[in-house]
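Chemist: Next comes the sequence, and after it the predicted model I'd like to discuss.
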Amino acid sequence: MKFTILKNEISDVLSRLQGIAGRKTSLAITENVLIRTSENGVILSATDLETGFEGFYPAEVEGQGEAAVSARKLHDIVKMFPTDHLIFEEQDNNWIRIFSENVEYHLVGMNTEDFPDIPKVADAEFFLMKSESFRRMIEKSIAISVAGDEKREHMIGVQLEKIAGESENIVRLVSTDIKRLSKIDYVCDAESGFMPGEAIIIPKKGLGEVNKFLEFEGDVNVGVKDNHFIVKKDNETIIINLLEGEFPKYQELLKVDETFDVIFNRDLLMMMLKRMTIITSEEYRSVIFYFENDELVTRAANPNVGESKEKLSISFNREPIEVAFNPKYFIDALNFIETEHVLLNIKNNESPCIVRGENNPNYLNIIMPMKI
């Protein structure tokens, strides 16, 4: 194997691959990137046994072959390489030589036959999504994270649904950690190739890797084949093993009675809650929300730190409500709401609070109250 490739063709992708190749698995070779030549370029592959990646990059190929080398070391070499092109040459005993006129590296490789196969998805059924929209959907979904030792599928995964409506077709992502739930809808274009299908659960870790490859412009192909979720760009494909399990029935929670809406200026509410978190801690997380007479009073108390109290004028003329919430959950939701005003749908001190942007039903968060 021997080829010459421009540094900027592979520098970015090697950086993005570190999350996949850097994850510990039962196979040492998954810390490597597999390099294979084709007629007019090279194919790079990486996997952590749950998420697989494959991409094609143009190169001047002089000899065919393949090699598996450390993804981290290869990234470091390419990033620091002093010239705009690199020459790769396969050596004996799985070694690989990387060089130009004045620089030369020799890297220890591994037997490419031990590299796990990445599933082929040539005949998968795809539909188009706006890359930037899908990227934002994933960001909102994986913001609800869970502990590293969590194993329950509905906690470590995001449910993707394809909903065919009378007037529009919707792709929906739903994420939860039981204490809160987010729902994000994307309305597909008429020419997207959308087809309704069964709901699937995709690992949040895998979606986080997908997000690194999504651009701010253009479209991506999204599809499902067997037990794999696939995202495909012009020259790159990411394949994620689906999770098997039942996602909680959440649909009843989405029903909003607008008579219980309380409108807030987004920025004022955000800063109020951020000031409350100065007092809170992992042990004392809750903040008391007291709604009465066109006013919200928030209070936080922590015996190890102190106390805080703040008032905010609102429109509220119902019976008083005193309820406790984790302010971090509201801050996480507000970070993704771009409207000037937000709506908090608050019924009583036992029901969940529904947070959404004004005139934007496509994204909402449901936050469970805490015990006072």
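Modeler: Thanks, I have the structure now.
Chemist: alpha carbons only for contacts and neighbour counts from here, please
Modeler: Noted.
Chemist: ranges for the helices of the stretch 1-150 of the chain?
Modeler: Here the stretch 1-150 of the chain has its helices, by DSSP state H, counting those that start in this stretch, at 7-16, 18-21, 71-80, 131-142.
Chemist: Touching the first one from outside, list them.
Modeler: Helix 7-16 is touched from outside by 57-58, 71, 74-75, 78-79, 81, 83-86, 209, 212-213, with contacts defined as C-alpha atoms under 8 Å, 6 or more residues apart in numbering.
Chemist: repeat that with 7 Å
Modeler: With C-alpha atoms under 7 Å, 6 or more residues apart in numbering as the test, helix 7-16 has contacts from 57, 75, 78, 79, 84, 85, 86, 212.
Chemist: ok, and here's another one to check against it:
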Amino acid sequence: MNFTVERDQWIGLLTRVQGISERRHTMPVLSHALLSVGKSEVTLVASDLEIVVRCVQPVEAREAGSIALPARKLFDIAKVLPKGPVSITGREGNSVDISAGQGHFRLAGLPSQEFPEMPEVPKADPVSVDSEVFRKLVDRVGAFSSSDETRYNLAGILLEKLDVEGKIFLRMVATDGHRLAMADGEVPELGGLLVEKRVLVPKKGLFEIRKLAEGGPGSLVLSASDKFLFAGKGDTELWVRLLDAEFPDYRQVVPKDNQQVARVPREAFAESLRRVAVMAPEKVHSVRLSFSGKQLEISTASPELGEARDLLGVEYDGAPVKIGFNGRYLQDAISGIEEETARIEFKDDVSQVIVRPEEDRSYLAIIMPMRIF
């Protein structure tokens, strides 16, 4: 193996695999990236057995070869190299020499044969998805999925097709059992990806696809098999193993009789929540919303820290009511709204509450209230 690549290009290539390589995995080779050199390009592959990423970069190649190298250390070395060409040469005993300017490193690796086999690209026809649409959907629902590994079916984000008046939408839904968010984005060609099925994608994998989506102009290419969701953009390909679990019937969770509606200025409400959250109890982050006439009081109290309150002008015509929430859940719900006005729809102080934009029907969040004494 022998090739030369510009340092900045090399750093860009290594950056794309850092989130995948597992430094604490029981299989040492999974902390490595598979480096393969062809006639005029280098391929870098990282895997944690659930997510696989493959990146290709044109280089000046003099000798082909492959080796698995520690991904993090390879990245650390690249960051301290001087600008300009970087020369990487394979040596006997599964190591490489890395040289740039007056700097020289020798890095030990593992035989390429120890690296897991690559999954195949799904045979189904790929579907083009606007990168901005995909990124926005993930941003709106991502925080709502569970981080509890024992709740396997809630640890992923549901992707399904929605047909509304002849228009095809991609819907993403996430829940952790205490809150839920769903968001829709128009994807005209989606039928080729989700013809008759929904897929449940691990949160980490979906966020890696989101990173791919925001990496420059152009659309994402998606395709799915029974086991993997495949995503490609430019010179990077990503495979995410699908979760084999039953996602809850989220439609049964959406309240049908929340007749009380408060309209709040989104940006001012978000700022008030951030201010009050400074004094909220650290474990439960509890805040109380007190609606009375045209005024909303946002407050919190902590026996150890003290208390805080903030007042906000709102549109509300119902009876006075006080509802307790996890403040962070409210902040996540509001962050998915882009309009100037947000709707807070509720039935009473103990039932599920809907947070949604005033006009846009492509997004809503549902939050369970909490009792605050």
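Modeler: Structure received. All values reported here derive from a predicted model rather than from experimental measurement.
Chemist: coming back round to it: in TSV, list the helices of the stretch 1-150 of structure 1 along with mean neighbour count.
Modeler: Below are the helices of the stretch 1-150 of structure 1 laid out as TSV (neighbours: other C-alpha atoms under 10 Å):
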stretch	mean neighbour count
helix 7-16	17
helix 18-21	22
helix 71-80	17
helix 131-142	20
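Chemist: would you list those helices in a markdown table and tack on distance to residue 244 of structure 1?
Modeler: Output for those, formatted as a markdown table (distance: least, C-alpha to C-alpha, whole Å):
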| stretch | distance to residue 244 of structure 1 |
| --- | --- |
| helix 7-16 | 27 |
| helix 18-21 | 21 |
| helix 71-80 | 30 |
| helix 131-142 | 18 |
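Chemist: Please identify which of those helices is closest to residue 260 of structure 1.
Modeler: Nearest to residue 260 of structure 1 among these is helix 131-142; the distance by C-alpha to C-alpha comes to 24.8 Å.
Chemist: ok, average deviation of the closest one from structure 2?
Modeler: Taken over the aligned residues, the distance from helix 131-142 of structure 1 to structure 2 averages 2.0 Å (mean C-alpha distance after the TM-score superposition for structure 1).
Chemist: next one: stretch 155-163 of structure 1
Modeler: Counting by mean C-alpha distance after the TM-score superposition for structure 1, stretch 155-163 of structure 1 comes out at 1.3 Å.
Chemist: what sits against the closest residue to residue 326 of structure 2 other than its chain neighbours?
Modeler: Spatial nearest neighbour of residue 326 of structure 2, chain neighbours left out: residue 286 (4.7 Å); criterion: C-alpha to C-alpha, 6 or more residues apart in numbering. Neighbouring residues of residue 286 of structure 2 by C-alpha under 7 Å, 6+ apart: 280, 300, 324, 325, 326, 327.
Chemist: from memory residue 353 of structure 1 sits against residue 370, does it?
Modeler: No - counting by C-alpha atoms under 7 Å, residue 353 of structure 1 does not reach residue 370; the two are 11.2 Å apart.
Chemist: More neighbours: those two, which one.
Modeler: A count of neighbours by other C-alpha atoms under 10 Å puts residue 353 above the other of residue 353 of structure 1 and residue 370, at 24 against 17.
Chemist: Buried residues in stretch 266-275 of structure 1, which are they?
Modeler: Using 16 or more other C-alpha atoms under 10 Å as the test for burial, stretch 266-275 of structure 1 gives 266, 267, 269, 270, 272, 273.
Chemist: Then stretch 32-45 of structure 2?
Modeler: 32, 33, 34, 35, 36, 37, 38, 41, 42, 43, 44, 45.
Chemist: measure the third one to residue 94 of structure 2 for me?
Modeler: Right, residue 34 of structure 2. 12 Å (C-alpha to C-alpha, to the nearest Å).
Chemist: anything in contact with each of the two?
Modeler: residue 67.
Chemist: coming back round to it: put together TSV for the buried residues of stretch 266-275 of structure 1, with distance to residue 20 of structure 1 and secondary structure on each row.
Modeler: Conversion of the buried residues of stretch 266-275 of structure 1 to TSV gives the following (distance: C-alpha to C-alpha, whole Å; DSSP: H, G, I helix; E, B strand; the rest coil):
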residue	distance to residue 20 of structure 1	secondary structure
266	36	helix
267	37	helix
269	38	helix
270	34	helix
272	38	helix
273	35	helix
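Chemist: Could you single out the nearest of those residues to residue 254 of structure 1?
Modeler: residue 266 (21.2 Å).
Chemist: got the contact list for the closest residue in space to that closest one that isn't next to it in sequence?
Modeler: What sits nearest to residue 266 of structure 1 in space, not counting adjacent residues and going by C-alpha to C-alpha, 6+ apart, is residue 341, at 5.0 Å. Residues in contact with residue 341 of structure 1, defined by C-alpha under 7 Å, 6+ apart, are 263, 264, 265, 266, 357, 358.
Chemist: To which secondary structure element is the residue most central in space within structure 1 assigned?
Modeler: Among the residues of structure 1, the one closest to the centroid is residue 208, at 3.6 Å (C-alpha atoms, centre = their mean). Taking DSSP states H and E as the criterion, residue 208 of structure 1 maps to helix 204-213.
Chemist: for the stretch 201-350 of structure 2, what spans make up the strands?
Modeler: With DSSP state E, counting those that start in this stretch as the criterion, the stretch 201-350 of structure 2 has strands at 220-224, 228-233, 236-241, 260-265, 286-292, 295-302, 306-313, 321-326, 341-346.
Chemist: rewinding a little: could you redo the contacts of residue 341 of structure 1 as a markdown table and give each row distance to residue 169 of structure 1?
Modeler: Converted to a markdown table, those look like this (distance: C-alpha to C-alpha, whole Å):
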| residue | distance to residue 169 of structure 1 |
| --- | --- |
| 263 | 29 |
| 264 | 31 |
| 265 | 32 |
| 266 | 30 |
| 357 | 21 |
| 358 | 22 |
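Chemist: Which of these has the largest number of neighbours?
Modeler: residue 357 (24 neighbours).
Chemist: Residue 346 of structure 1 versus that one, what's the distance?
Modeler: Taking C-alpha to C-alpha, one finds residue 357 of structure 1 at 14 Å from residue 346 of structure 1.
Chemist: got the residue ranges for the strands in the stretch 51-200 of structure 2?
Modeler: 51-58, 60-63, 65-70, 85-91, 95-100, 103-108, 127-129, 156-164, 167-175, 179-186, 199-202.
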